[in-house]
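Q: Sequence isn't available, so here's the structure alone:
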């Protein structure tokens, strides 16, 4: 039971379910822009793996370990950050988290050894752990009740950043070497300034926020058993989605270079095309979920991508490009719907749920990268893609998600 001094931040629409609250688009756009800068910086790490592999004589297992260090740092800290800030809002935490990313970026540009690379990855992961749950909370606060739309606007910035990182790495870092990574410190500095502005807005909202009245309604609409099963199913779907995405985001360039004899820059361009498709899919998924129901979006996006993943390992270069675009569009539409579905299962715990799901997604990506890297060393990268093609079949579990959300038995203004 909550103590009298406990501060739980909820959205204004949660605090007053019948109130009409306008969507604060300037804040959402600034959050999306900072998400772009944050994830652009983060995506530089896997994008420069070919450079690091050559520079430090790394094998696939060590490359997977770098990703694991980054992802596990982020995944372990995110739920704890979310739980803490549910009770103790920290408007300036976003700027401080980006400061950790800035230090990690500068360290990465000067790292003389593999252990220092791991340290830099951990610092960047720490910045991500602070950024994602708090930004997701503020996006919900600024949504005016249009939660799927707000999450999509927020997340598409991250996807655009993830897509642009490999392209920038291909044409800036790869030709100039490791030291040129430091040029991207300017992006982190700009993000710190914008996040300071967002923090001031957030600070002004805190005194006006009430304890979420929606929590009682949420418990009445969903039984404890339904919530437990639904969270478990959503977690397994996150595993399916991000384990598969790890095979593309971390090893797609190596796959193209090995199977089709592409050069590193050309392979990076193909990775950019895939990640751009992911960004477009993210923007589509949230608003569609607001209109037709998030359960349907989750079902279609995970299971619906299965025919395309099964064809991918057998396609030529042209069809590989086409199939990865379709896979990116369809698969990426799931996350906004999954996150908002989970937030509405447990009202009033936006930070904890956001941290849990962002953290779990990062963790699955990291574990996937490490496992698939070891597997690629033993059976080859093409065999890895044939195995991973079956992961979206796990989307069948979406059948067990409760249907109350789609029948509007929970009213979200």
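A: Right, received. Where do you want to start? Computed from a predicted structure; not experimentally measured.

Q: C-alpha only now, for contacts and for neighbours.
A: Noted.

Q: any idea where the helices of the stretch 1-150 of the chain begin and end?
A: Counting by DSSP state H, counting those that start in this stretch, the stretch 1-150 of the chain has these helices, from start to end: 12-15, 25-47, 49-56, 60-87, 93-110, 114-141, 147-168.

Q: ditto for the stretch 151-300 of the chain
A: Taking DSSP H, counting those that start in this stretch as the criterion, the stretch 151-300 of the chain carries its helices at 174-176, 185-205, 214-221, 224-249, 252-260, 264-292, 294-303.

Q: How much space separates the spatially most central residue of the chain from residue 342?
A: Centroid-nearest residue in the chain: residue 358, 5.8 Å away (criterion: Cα atoms, centre = their mean). To residue 342, residue 358 is 12 Å away according to Cα to Cα, to the nearest Å.

Q: returning to that earlier point: to residue 127, which of the helices of the stretch 151-300 of the chain lies closest?
A: helix 185-205 (10.6 Å; Cα to Cα).

Q: For the closest one, list every residue counted as buried.
A: For helix 185-205, a neighbour-count test (16 or more other Cα atoms under 10 Å) marks 185, 187-189, 191-192, 194-199, 202, 205 as buried.

Q: do the same with stretch 226-241
A: 226-227, 230-231, 233-241.

Q: In TSV: the residues you listed, plus distance to residue 318.
A: Below are those laid out as TSV (distance: Cα to Cα, whole Å):
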residue	distance to residue 318
226	44
227	44
230	39
231	39
233	35
234	34
235	34
236	32
237	29
238	29
239	29
240	26
241	24
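
Q: what about residue 355, how many neighbours?
A: The number of residues packed near residue 355 is 30, by other Cα atoms under 10 Å.

Q: The helix or strand containing it vs helix 114-141, what angle?
A: Element membership of residue 355 [criterion: DSSP states H and E] is helix 350-379. Compare the direction of helix 350-379 with that of helix 114-141 by axes from the mean of the first three to the mean of the last three Cα atoms, to 10 degrees and you get 140 degrees.

Q: Point out the other elements, helices or strands, that the helix or strand following helix 350-379 touches.
A: For helix 350-379, the succeeding helix or strand toward the C-terminus, using DSSP H and E, is helix 381-388. Applying 3 or more Cα pairs under 8 Å, 6 or more residues apart in numbering; DSSP states H and E, one finds that helix 381-388 contacts helix 224-249, helix 252-260, helix 350-379.

Q: Below is structure B, check it against A:
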């Protein structure tokens, strides 16, 4: 089998596995209405369930990244897929609030364990193709977006007692991840001696990039939480109008993720990322300030702008820290994303004190701040040609190899 076919097979399997795992990133929030309805959880208690999964997951991802920097752990992919699914599957049958928090936290740890090693595996399989990494990132985005539909299909029909059925994607994902590991090994997998011989770590550039990702995360989480309510207010429509806006936000993200990889292959990562931040700022202004049905167009453009740099953020972070690829993946996929979740309650509190429109206005400035942080950054050094004998930590390292969660 040719190298390109091996790469495409590995990326396809990893992308599908990524979708199965990231179902559990979206499933916890989708379960909240059912916890409130069946268990009479307060909003504070329900929020605690979401935080148990997302916050712990974000914090421990860099730890797993550091571990993968030292040792090759391909077995972690199927194991973490099963762990992520098991926690969510058990959450509906846990007989106490404390136990529910525990199993949901276990699911978050499983998701956290998956992403740094998966990002490294995808990086190695892509051999520098931004387009391949865009497809890998798309898998995670699709899984996240499908989570509410899966939860509704299972729990709305059988109640929380049917939650063990939510383990099915985890089993499928584990099988796909195992197959991806075998496929990558057949094409010449990475060695265990990771990072040695790679270039120098550029922490200054990495931290500036991470700051820009935080800005992007706050905008995305803020809009995800409130765009449905806001569009209902702006258009005078009902639930359908708000749901349609949320769907546009997700669909635009899918398009943007794939487009980002293709554009980066042609124009370069930093050029594409910088233009995406400018586009996002203008589009968010349109969402907040322009009345009427045209808001849907601005939501779509905002979504594309937010997701075009999605996989490029991760590969840039990895290439700024070539000796710590796992750590870079854990930070860009974990800690920076959690900042968006922590900022969402601030947006909500401001909306309670003023109005939802006023609360969303600060989101206009964040892409501009992210763009400023990107000023002066340089494209990392290109990777060594695939045919040369380079250590695993450097394989595929430059132009665009990894993805996200």
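A: That came through, no problem. Small disclaimer: the values here were computed from a predicted structure and weren't measured.

Q: For the helix holding residue 355 of structure 1, give me the average deviation versus structure 2.
A: In the superposition with structure 2, the average deviation recorded for helix 350-379 of structure 1 is 2.7 Å (mean Cα distance after the TM-score superposition for structure 1).

Q: Can you point out the buried residues in that helix?
A: So helix 350-379 of structure 1, judged by 16+ other Cα under 10 Å, has buried residues 350-376.

Q: any idea how far residue 302 of structure 2 is from residue 358 of structure 2?
A: According to Cα to Cα, residue 358 of structure 2 and residue 302 of structure 2 sit 18 Å apart.

Q: Please say which of those two ends up with more neighbours.
A: Taking other Cα under 10 Å, residue 358 of structure 2 and residue 302 do not tie; residue 302 has more neighbours (30 against 14).

Q: Where in structure 1 does stretch 117-125 of structure 2 fall?
A: On structure 1, the counterpart of stretch 117-125 of structure 2 by TM-score structural alignment is residues 134-142.

Q: ditto for stretch 298-316 of structure 2
A: Against structure 1, stretch 298-316 of structure 2 falls on residues 323-341 (TM-score structural alignment).

Q: Same check on stretch 327-335 of structure 2?
A: By TM-score structural alignment, stretch 327-335 of structure 2 lines up with residues 352-360 in structure 1.

Q: Pull the residues that contact that stretch.
A: 74-83, 86, 129, 132-133, 136-137, 235, 238-239, 339, 342-343, 346 (Cα atoms under 8 Å, 6 or more residues apart in numbering).

Q: Tell me the buried residues within those residues.
A: Buried by 16+ other Cα under 10 Å: 74-83, 86, 129, 132-133, 136-137, 235, 238-239, 339, 342-343, 346, out of these.

Q: Map residue 72 of structure 1 across to structure 2 for me.
A: Under the alignment by TM-score structural alignment, residue 72 of structure 1 pairs with residue 55 in structure 2.

Q: Not counting residues beside it along the chain, what's closest to its match?
A: Leaving aside its sequence neighbours, residue 55 of structure 2 sits nearest to residue 338 (Cα to Cα, 6 or more residues apart in numbering; 6.3 Å).

Q: Next: residue 242 of structure 2.
A: Using Cα to Cα, 6+ apart and skipping the chain neighbours, the partner closest in space to residue 242 of structure 2 is residue 228 (3.9 Å).

Q: For the one you found, give me its contacts.
A: Residue 228 of structure 2 is in contact with 241, 242, 243, 244, 245, 246, counting by Cα under 8 Å, 6+ apart.

Q: most neighbours, which of the residues you listed?
A: So for the contacts of residue 228 of structure 2 (other Cα under 10 Å), the most neighbours sit at residue 246, 25 neighbours.

Q: Residue 226 is in contact with that one, correct?
A: No - with contacts counted by Cα atoms under 8 Å, residue 246 of structure 2 stays clear of residue 226, the gap being 9.2 Å.

Q: mean shift between stretch 134-141 of structure 2 and structure 1?
A: Mean for stretch 134-141 of structure 2 is 0.8 Å (mean Cα distance after the TM-score superposition for structure 1).

Q: Just tell me the aligned range of that stretch in structure 1.
A: With TM-score structural alignment as the criterion, stretch 134-141 of structure 2 aligns to 152-159.

Q: What of stretch 13-29 of structure 2?
A: The alignment of stretch 13-29 of structure 2 onto structure 1 (TM-score structural alignment) covers residues 30-46.

Q: circling back to that earlier point, the helices and strands packed on helix 381-388 of structure 1: which one's closest to residue 33 of structure 1?
A: With Cα to Cα, the closest approach to residue 33 of structure 1 among those belongs to helix 350-379: 18.2 Å.

Q: Leaving out sequence neighbours, find the closest residue to residue 40 of structure 1.
A: That would be residue 161: by Cα to Cα, 6+ apart, it lies 3.9 Å from residue 40 of structure 1.
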